[in-house]
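# generate coordinates for the sequence data below:
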Amino acid sequence: MKIYKLGEEVLRKKCEPVKEVTDELRAIFDEMFETMIAADGVGLAAPQVGISQRFFVLISDDEVRRVFVNPQIIATSPELEDYEEGCLSLPGFNEKIRRPASVTVQALNEFGKPFTLKADGLLARIIQHENDHLDGIIYIDRGDPNFASDVTAKMAKRLERAAKKEAEKAKKMAKIAAKIAAQEAKKASKSTK
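This is a model prediction of the structure:
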């Protein structure tokens, strides 16, 4: 799956609730786990793979695969903790972000069954980070505004370079396809003579 990067519109949209947990959706969860693991991540939210729906997957330090569908954080601790966060949608950037040390979340699991989970430590951090994605919030929005604007500018340049590369690649492929088509047409005209 493609991981969308900061600057792509889908990351800033508020996601729609999931109406029903289906086999098709479970297949998407599996793909998201594969994508997240391949990218060395610990969490991945639907908008990060271009889907504007309210779900995310994660694997915390306890190595348990967890799926959260239509999650709602219903309680947070008054104690706050600083922790250096990163994001698969902003590769190469990290910043200390202050968040509640523990949370209680209600959601549906991968089978559509409701559950409530009280989490602290890294698990609480990942839940809050991924849940933010569902509201179009990225971790840099919760930190130093100067860092956020610097990262946003750098990511915009990266996106621009990537788009330019893609356009050049498409142009090359079109040239190659045209050359092949011309050769095929030449062969075809020789065989009809």
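# only C-alpha atoms from now on, for both contacts and neighbour counts.
OK.
# list the contacts of V21.
E110, F111, G112 (C-alpha atoms under 8 Å, 6 or more residues apart in numbering).
# measure it to N70 for me?
10 Å (C-alpha to C-alpha, to the nearest Å).
# most neighbours out of the contacts of V21, which is it?
Counting neighbours by other C-alpha atoms under 10 Å, the top entry in those is E110, with 21 neighbours.
# the residue nearest to it when sequence neighbours are not counted and A163, how far apart?
Using C-alpha to C-alpha, 6 or more residues apart in numbering and skipping residues adjacent in sequence, the residue nearest E110 is V67, 5.7 Å away. Here V67 is placed at a distance of 32 Å from A163 (C-alpha to C-alpha).
# is the nearest residue to Y4 once chain neighbours are set aside in a helix, a strand, or coil?
Leaving aside its sequence neighbours, Y4 sits nearest to Q48 (C-alpha to C-alpha, 6+ apart; 5.1 Å). Here Q48 takes the helix state, with states given by DSSP: H, G, I helix; E, B strand; the rest coil.
# could you also give me the structure for this next sequence, so I can compare it with the first?
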Amino acid sequence: MRNSFIPGTRGRVRPLTLHGDPRLHAPCAEVTDFGPELASLVEDLFATMYAAQGVGLAANQVGRSLRVFVYDCPDDEDVRHLGHVVNPRLVEADGVVLRGPEGCLSLPGLEAGTERYDHAVVEGVTVTGEPVTVHGTGFFARCLQHECDHLEGRVYVDRLEGWRRRKVLRQVAKASWGERG
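Predicted coordinates for the structure are as follows:
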């Protein structure tokens, strides 16, 4: 996917939405306005992702409940994948289910073995409304599934069960940014 701008060079770094914020647990709205505000949001997503040293970032992770995510992520062969998707739909998630370490910029410093398929296909459009299809394998497939989950109101912790889930939730409660109850 080619962009007319260099991602992250013109955007501003926005504060990250952290686990416990209700915006992370609500489905995001479809994008209907493809104007300059959307282009600015995509630039801000890239700038924020790079500042936080992430490989993907969804709009609700910066407080905007819109169906948009960006990525700059390698696959298992160390091929770099760079782009964005507006109104993405995960149309395929198949292959082998692998449990691998997964983290999230909305749960800083934490990770857990999370099961994901090793192949994923996402369809959507660019900031200019051009159709785009993104194919991912390995780690990049994990990234695509992770970001699509965000837009449906899910974080990777929601996919965990048993002791893995309890362990991460205990770590969240102890974190300086975590939920206090």
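# TM between them?
For this chain pair, the superposition-based TM-score is 0.81 by TM-score structural alignment, normalised by the length of the second structure; 162 aligned residues with a C-alpha RMSD of 1.9 Å.
# touching, the residue nearest to Y4 of the first structure and M1? I think so.
No - with contact defined as C-alpha atoms under 8 Å, Q48 of the first structure does not reach M1; the gap is 9.6 Å.
# between those two, tell me which one has more neighbours.
A count of neighbours by other C-alpha under 10 Å puts Q48 above the other of Q48 of the first structure and M1, at 25 against 12.
# what's the match for that one in the second structure?
Aligning on TM-score structural alignment places Q48 of the first structure opposite Q61 in the second structure.
# tell me which element V97 of the second structure falls in.
strand 80-103 (DSSP states H and E).
# elements contacting that strand?
Judged by 3 or more C-alpha pairs under 8 Å, 6 or more residues apart in numbering; DSSP states H and E, strand 80-103 of the second structure is in contact with strand 68-74, strand 111-125, helix 138-151.
# format these as JSON lines; extra columns: mean neighbour count.
Listed next are these as JSON lines, based on neighbours: other C-alpha atoms under 10 Å:
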{"stretch": "strand 68-74", "mean neighbour count": "24"}
{"stretch": "strand 111-125", "mean neighbour count": "20"}
{"stretch": "helix 138-151", "mean neighbour count": "24"}
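# quick one on the thing from earlier: okay, V67 and A163 of the first structure: which has more neighbours?
V67 (24 against 12).
# count of residues packed around whichever residue in the first structure pairs up with L24 of the second structure?
If you follow L24 of the second structure across to the first structure using TM-score structural alignment, you land on L11. Neighbouring residues of L11 of the first structure were enumerated by other C-alpha under 10 Å; the total is 26.
# what comes up buried for the longest helix along the second structure?
If you go by DSSP state H, the second structure has its longest helix at helix 36-51. Residues of helix 36-51 of the second structure classed as buried: L38, A39, L41, V42, E43, D44, L45, F46, A47, T48, M49, Y50 (neighbour count, 16 or more other C-alpha atoms under 10 Å).
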